[in-house]
Structures are given as C-alpha cells and as structure tokens.
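Enquirer: Dropping a prediction and its sequence here:
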Amino acid sequence: MNLLSRRSVLAIAAVVDVALHSRSAPVAAKALAARHKLPPRHLETLLQGLVHAKILKGVRGPRGGYELARERRRITVGEIVRTAMSLSTADPDDLGANSLLLERVIDPTVKKAGESFLANLDAITVENMCETAEQAHVLDDEKTSGDFAI
C-alpha cells in the first residue's frame, strides 16, 4: 500500500531522475517525461514547483532543462513530498462540516501519524535513492531497454 499521492511519487521520481541523469548536462523535461511515460506538460507544474522550492534549478536555452539546486545529500524525500503536497489544488481543510469525533480524535491522530511518516522520509536523502538506483542497475537497464529512435 502506497501512502503517498501520485504527485508525490512523481516528484520523488523526477528529482532522483534528474540527480542520476544531470551529471554532464541538464535534464530536459521532454526526456524526463519520456522516461516516465508521461506527457511533458503533465510534469511541468511539478517541476516548476520543485524549482520554486529550490530543490531543482531550471536552466534556460536550447540545451536547458533541470538540475539539482543543491547536493544530493542535502535534499530529503520528505522535503520533496512536502513540496508536492503544497502544489495540490485540493484544499484538505475544505471538507465541509466536522464532527467532534473528527475534530478531537481522528484528525489529531492522523496528523500525528502523518508527521511521523514525513519524519521518516526526512531521513532518506536523494543520495540514498541514487545509491539504491545504481545498485539496482537502473541506468544500465535504461540503456539496454531499446526505447529510443534514430
């Protein structure tokens, strides 16, 4: 069971992807979208939010794209998730009337659990994720997958 929204998972994937692929040049949004089988416009709002949060840095120009704004070890998964959550268009407080049970028991309990979950994500850095991807030979598998055109 995944407790994170699709947007949060995509944000983590985008940042780790940029960390893995931007060593020699910035990662184009088009290339990023292609690797994750998404339309480029689908990622653009998310990428701009990550730039605004100073997790990614946008590079303009014909060879532009995205690169990390800070070292991999200084960006946590919790920070990425919080940024993605802040970009959500739904207002979690706009659910209508609250009952006493929701207000005094359910909401505080769920909030406390969520804070604990995010604290655990704060212990994971982009560096950790990149090391795991390298151990899993993700980049090697991308090269041999044959998803390219000449």
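Expert: Perfect, thanks for sending it. Numbering: from 1, shown residues only.

Enquirer: make it CA atoms for all contacts and neighbour counts henceforth
Expert: Will do.

Enquirer: For residue 85, which residues are in contact?
Expert: 7-8 (CA atoms under 8 Å, 6 or more residues apart in numbering).

Enquirer: Comparison target below:
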Amino acid sequence: MSLLPRSARLALMAALDVALHSRARPVSSRALAARHELPPRHLESMLQAMVRAGILKSVRGPSGGYELAKERRRLCVGEIVRVALRAEEEANGAESPRLLSSVIDPVFAEAERLALARLDEITLDSLHAAALVLGFGHEDAAEGDFDI
C-alpha cells in the first residue's frame, strides 16, 4: 500500500528515467513508456505538467523528447510529487462530501505536509545514484553534471 497516488510515483519514475537516460539526447515519451511497459499516452500529460513546472524541458524535433530543466542536485523529490498531486487534483476536481472534507481530509493533509517536507530533503541526484548502483541507466550518464 502506498499513501502517494500512482500518478505521483509515476511522475517521480519518469523524472528519474529522464535523469538516467538523457545525457546523449533527450528521452522520448515513447522510449520512456516502452522501458516501463506503459502506454505512451499514459505519461504525456504528466510530462507536460513537469515541463510547465520547470522540472523538465521539452525538446522539439525528430530526435526530441525531454531533458531535466535543472541539475539533479537541485530537484527535490517533494517538488516532483507536488506537481503530480496538483495535476491529479485538477483532473479529479470533484467536490468532496462534507464529512470527508471537514474531518478526514485535514488528517491526511497534515500527513501529506509531513511527508512532503521529508521528500524535500531527498534530491533526484540521490535517487539517480541509487538507481545506478542497482544497474539502471548507463554509467556514462553519471559522468559530470553541469554547474551554473
């Protein structure tokens, strides 16, 4: 069981995948989806939400796709999760029953606040390093990170 919705976990996975595979060229949404056995359209709206939030940048053209918009060490997991949570909230948009919104939602809002504060302490760079240790991505992708 996970307290984070699947969309938040998939957004984080997509950002990590881009970090692992975009050194030579941008990561296409089709390649990303194929690597994780997801329908190509499944991630596109989330990828676009991350572009609008400044987490990813979109590269147009025949060899286009997605790249990180910032250094891995400057992207925190909490930031990525917040984008996914907002996107899901906007998509669902239904009004909640009063008991849910008055009693239950505040409890989960506090838990979410605490969890996001902890996720803000974790960078995409630390997930990237852990993924490389486990054999994901390419070792040459770990070479260097640009500084601004």
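Expert: Sure thing, it's come through. Since the structure is predicted, the reported quantities are computational estimates derived from the model, not experimental observations.

Enquirer: Superposed, how do the two chains score by TM?
Expert: After superposition, the two chains reach a TM-score of 0.86 (TM-score structural alignment, normalised by the length of structure 2), with 136 aligned residues with a CA RMSD of 1.6 Å.

Enquirer: Check the gap between the counterpart of residue 47 of structure 2 in structure 1 and residue 58 of structure 1 for me.
Expert: Alignment note: residue 47 of structure 2 maps to residue 47 in structure 1; criterion TM-score structural alignment. Distance check for residue 47 of structure 1 against residue 58 of structure 1: by CA to CA, to the nearest Å, it reads 9 Å.

Enquirer: These two - which one has more neighbours?
Expert: residue 47 (23 against 20; other CA atoms under 10 Å).

Enquirer: Mean distance of the helix or strand harbouring the more buried one to its aligned residues in structure 2, please.
Expert: According to DSSP states H and E, residue 47 of structure 1 maps onto helix 40-52. With mean CA distance after the TM-score superposition for structure 1, helix 40-52 of structure 1 departs from structure 2 by a mean of 0.7 Å once superposed.

Enquirer: What is that helix packed up against?
Expert: helix 6-21, helix 29-35, strand 56-59, helix 77-86 (3 or more CA pairs under 8 Å, 6 or more residues apart in numbering; DSSP states H and E).

Enquirer: For those, give me CSV that also has distance to residue 43 of structure 1.
Expert: Listed next are the helices and strands packed on helix 40-52 of structure 1 as CSV, based on distance: least, CA to CA, whole Å:
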stretch, distance to residue 43 of structure 1
helix 6-21, 8
helix 29-35, 7
strand 56-59, 13
helix 77-86, 11
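
Enquirer: among those, which is nearest residue 106 of structure 1?
Expert: With CA to CA, the closest approach to residue 106 of structure 1 among the helices and strands packed on helix 40-52 of structure 1 belongs to helix 77-86: 20.3 Å.
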